[in-house]
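[1] okay, predicted coordinates and the sequence, questions at the end:
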Amino acid sequence: MSAPAEPTTRDRHRWAQYLVDERAEAQVYRELAARRDGEERAILTALADAEGRHEAHWLRLLGGEPAHLPRPDLGTLLLGWMAKRFGSIFVLALAQNAEGRSPYDSEPFATSAMAADEKIHHEVVRGLAARGRRRLSGTFRAAVFGANDGLVSNLALVLGIGAAGAAPHFVLFSGIAGLLAGALSMGAGEFVSVRSQRELLASTEPSDYADAALPYLDLDANELALVYRTRGMPLPEARERARRVVSAAQDGSQPRGGPLDVPSVDDVVGGAWSAALSSFLFFASGAIIPVLPWIFGMSGLVAVVTALVLVGIALLATGAMVGLLSGGPPLRRALRQLLIGYGAAAVTYVLGWLFGVSLG
């Protein structure tokens, strides 16, 4: 991209903003790197070094360190604060979104290489965030679904019973009963679901049944290549892999990545007990929120409105969290969660009101 011949004062102010933002982003990656080791630390350190190259570009255009620099943008400051204290998947998810909003595509003073760098950085951070998402997938899924189910189902329950004209103490009793019944049901259901999934995956994993036979296979005429083909490996690669494995077995050695080298079930699904406990606790934590107004002695319309406001805030929070972790727009996910929750509660409220009218 071609740059204008004469930069303006506004251009220089923009360069200074880019400079401090690049420094702040580099610091975020260094903070994250300090909390990791091995390959992830090396990757994050390399990202910080790359941001340093961009920083040097703006310094050259500015003619050296300016006397006065602006503050980094609010999003970058938030990332830095979280990186120092948490170093969690949330930081990487936010960094992924930030890298995807790079202004260098339309910045005339940025080089094409810098714009390309930012796109690559986005994919690198996405890859790092994906590792964390996979580690969280089982327990996080149970936690989010449990909290959302608790919020929506118990809000619908207490509103439906309240609309039917029940006394406040009966609404409270129903809400607590719904909390316990739902939490136990969610925990048991999640345990059975994850345990069943683990058993299903375990039954499809290759075993060591044929390992002892490998040294006795004919090097040129054997069906070991078919094993690899059933796992999706192309025919030429499967034949070459089979020859290497059989040859190594006949020599008394085992090549790296043998025939039974597959991901563990633990890498695919979470633990059954941890998923069940998360479902129970998060359903209970969500289900208690709609009941709070009645616990504190409210009744009637005031209790209903208070419950709606509290649940609405919680639904927005869980929706935004899902959006952040999935790399999607948090606001859109939050509003979607809110509309679904309120929609279910509204239907139940109308049914309860109609049931109360019919009884009256």
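    Received, thanks.
[2] C-alpha only now, for contacts and for neighbours.
    Fine.
[3] so which residue is dead centre in this protein?
    Per CA atoms, centre = their mean, the C-alpha nearest to the average position across the chain is that of Leu325, at 3.0 Å.
[4] and that one, what element?
    Leu325 is part of helix 300-326 when elements are defined by DSSP states H and E.
[5] over to Ala48?
    helix 38-62.
[6] just give me the longest helix of this structure.
    Criterion DSSP state H: the longest helix present in the chain is helix 112-163.
[7] and the helix or strand following it, what does it pack onto?
    The helix or strand immediately downstream of helix 112-163 is helix 168-204, counting by DSSP H and E. If contacts are counted by 3 or more CA pairs under 8 Å, 6 or more residues apart in numbering; DSSP states H and E, helix 168-204 sits against helix 112-163, helix 265-268, helix 272-295.
[8] next one for the comparison:
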Amino acid sequence: MSSAPRARDVRRWRRYLAAERAEAAVYRDLASRRTGEEREILLALAAAEKRHEDHWLTLLGEQAGRPLPTDPRTRMLGFLARRFGSVFVLALAQRAESRSPYLDDDDATDTMAADEAVHEEVVRALATRGRQRLSGTFRAAVFGANDGLVSNLALVLGMSAAGLPNAVVLLSGVAGLLAGALSMAAGEYVSVRSQLELENAAAHGPVAVDSVTHLDVDENELALVYRARGMSTHEAELHAAEVLAGRTTEAATATPEHNPIGSALGAAASSFCFFASGAVIPVLPYLFGAEGLTAVVIASVLVGIALIITGSIVGLLSGASPLKRALRQLAIGYGAAAATYLLGLLFGVSLG
């Protein structure tokens, strides 16, 4: 007859049991929002977590007790899934799978440890799909807002440190907001417009009906078009022969028309709004009448909170530690602001 498990083993097994149940629930929740292959993959992951759950239930027996409460990490996963989509959940799940303790735990089977190692790669691949599908506009929002935060905080802190009146600092902050936002918008407009014009210039045009119907079948010069587009000689001749035999155009190979002006204007407007949303935060204390060191502290705290948020989001999207990315973002932002603040102090002393 086997001896009863030690109390510390029971506590550890119950933690594992709760974690497996929570992870299985997350995968099932994600699967309910997907279709096709991704849904099947997520359900397979949930089934594997259920097998692990059964293992701990077998070891615990009657000592399994009531289910432990959901841990804060899982609650955050659910919140992010509801608010921002599954890419955040998968990014966090990827990190959770990479920290599996089963490899060093004798009570977990080798199969379970191998499962967790494979799960990390599966979730990594799914998270990569999600990152690729994630709107470029969302990424632009994060980085554009971050640029506005750092640049305008540095500007208003430098002006304030120089001892300039509150009205001047406020005016400088608003001017910095507008100048930076307009510069970002103009740069984005030119970039997108130029890119679309290059794409349109390189686009395949359809061969005109009149041209096709009058081509010499024996010479088959239509094949030259396809060879120039990258087909081999044999492929080009076959494709041209098909077109000539049907006396039709190659409409299917024509590139659809873009709307460069609309797309470029949309990108410019987005860049303006993203930058301005970040740049307005350092200005708020001065806008509401705060002065001197009080305004500096309030602006720094507000921007610090915003930098932590944007840094965490970047960390989640990249699959890295949200905390490390948030602290790095904070250090970079505060470093730039501190440099201009010190310069402002030096100018203030020299002017005084």
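    Okay, I see it. Everything numeric in this text was worked out from a predicted model, so none of it was measured.
[9] of the helices and strands packed on helix 168-204 of structure 1, which is nearest Pro7 of structure 1?
    helix 112-163 (18.4 Å; CA to CA).
[10] sorry, back to before: how big's the offset between the longest helix of structure 1 and structure 2?
    With the two structures superposed, helix 112-163 of structure 1 lies on average 1.7 Å from its match in structure 2, counting by mean CA distance after the TM-score superposition for structure 1.
[11] now that helix against helix 272-295, angle please.
    With axes from the mean of the first three to the mean of the last three CA atoms, to 10 degrees as the basis, helix 112-163 of structure 1 and helix 272-295 are set at 60 degrees to each other.
[12] show me how far the helix holding Ala48 of structure 1 is from its chain's centre.
    25 Å (CA atoms, centre = their mean, to the nearest Å).
[13] same deal with stretch 310-318 of structure 1?
    18 Å.
[14] tell me the buried residues in it?
    Buried residues in stretch 310-318 of structure 1, counting neighbours by 16 or more other CA atoms under 10 Å, are found at Leu310, Val311, Gly312, Ala314, Leu315, Leu316, Ala317, Thr318.
[15] the fifth one contacts Ala334, doesn't it?
    Yes: contact status for Leu315 of structure 1 versus Ala334: in contact at 6.8 Å, counting by CA atoms under 8 Å.
[16] show me the contacts for Tyr104 of structure 1.
    Residues near Tyr104 of structure 1 by CA atoms under 8 Å, 6 or more residues apart in numbering: Ala110, Thr111, Met114, Ala115.
[17] how far away is the aligned residue in structure 1 for Ser312 of structure 2 from Pro330 of structure 1?
    The equivalent of Ser312 of structure 2 in structure 1 is Ala320 (alignment by TM-score structural alignment). Distance of Ala320 of structure 1 to Pro330 of structure 1, given as CA to CA, to the nearest Å: 4 Å.
[18] what of Leu47 of structure 1?
    For Leu47 of structure 1, the distance to Pro330 of structure 1 - CA to CA - is 25 Å.
[19] also Gln27 of structure 1?
    For Gln27 of structure 1, the distance to Pro330 of structure 1 (CA to CA) stands at 24 Å.
[20] who are the contact partners of Arg134 of structure 1?
    Arg134 of structure 1 touches Asp267, Val268, counting by CA under 8 Å, 6+ apart.
[21] should've said Arg328 of structure 2
    Contacts of Arg328 of structure 2 by CA under 8 Å, 6+ apart are Gly311.
[22] which element is the counterpart of it in structure 1 on?
    In structure 1, Arg328 of structure 2 lines up with Arg336, judged by TM-score structural alignment. According to DSSP H and E, Arg336 of structure 1 maps onto helix 330-359.
[23] what residues sit buried inside that helix?
    By neighbour count on 16+ other CA under 10 Å, the buried set for helix 330-359 of structure 1 is 330-331, 333-335, 337-338, 341-342, 345-346, 348-349, 351-353, 355-356.
[24] now the helix holding Leu325 of structure 1 on structure 2. Mean distance?
    So helix 300-326 of structure 1 averages 1.1 Å relative to structure 2 (mean CA distance after the TM-score superposition for structure 1).
[25] angle of that helix against helix 112-163?
    150 degrees.
[26] distance of the residue mapped onto Val152 of structure 1 from structure 2 relative to Leu345 of structure 2?
    The alignment partner of Val152 of structure 1 in structure 2, by TM-score structural alignment, is Val150. Separation of Val150 of structure 2 from Leu345 of structure 2 (CA to CA): 19 Å.
[27] what about the aligned partner of Ala130 of structure 1 in structure 2, neighbour count?
    Mapped onto structure 2 by TM-score structural alignment, Ala130 of structure 1 lines up with Thr128. By other CA atoms under 10 Å, 18 other residues sit near Thr128 of structure 2.
[28] check contacts around Thr128 of structure 2.
    Contacts of Thr128 of structure 2 by CA under 8 Å, 6+ apart: none found.
[29] could you rerun that using 10 Å?
    By CA atoms under 10 Å, 6 or more residues apart in numbering, Thr128 of structure 2 lies in contact with Val87, Leu90, Ala91, Val122, Leu134, Leu317, Ser318, Gly319.
[30] of all these, which comes closest to Glu188 of structure 2?
    Leu134 (19.4 Å).
[31] ok, the closest one touching Gly85?
    Yes: shown here, Leu134 of structure 2 and Gly85 form a contact pair, counting by CA atoms under 10 Å, at 9.4 Å.
[32] looking at these two, which is more packed in?
    Just comparing Leu134 of structure 2 and Gly85: by other CA under 10 Å the higher neighbour count belongs to Gly85, 17 against 14.
[33] quick check: that one vs Val142 of structure 2, distance?
    As judged by CA to CA, Gly85 of structure 2 and Val142 of structure 2 stand 16 Å apart.
[34] now do Thr310 of structure 2
    Distance of Thr310 of structure 2 to Val142 of structure 2, computed by CA to CA: 6 Å.
[35] do Arg11 of structure 2 as well
    Distance from Arg11 of structure 2 to Val142 of structure 2, counting by CA to CA: 41 Å.
[36] pick out whichever of the two has more residues nearby.
    Legend: neighbour count by other CA under 10 Å for Arg11 of structure 2 and Val142, higher for Val142 (19 against 14).
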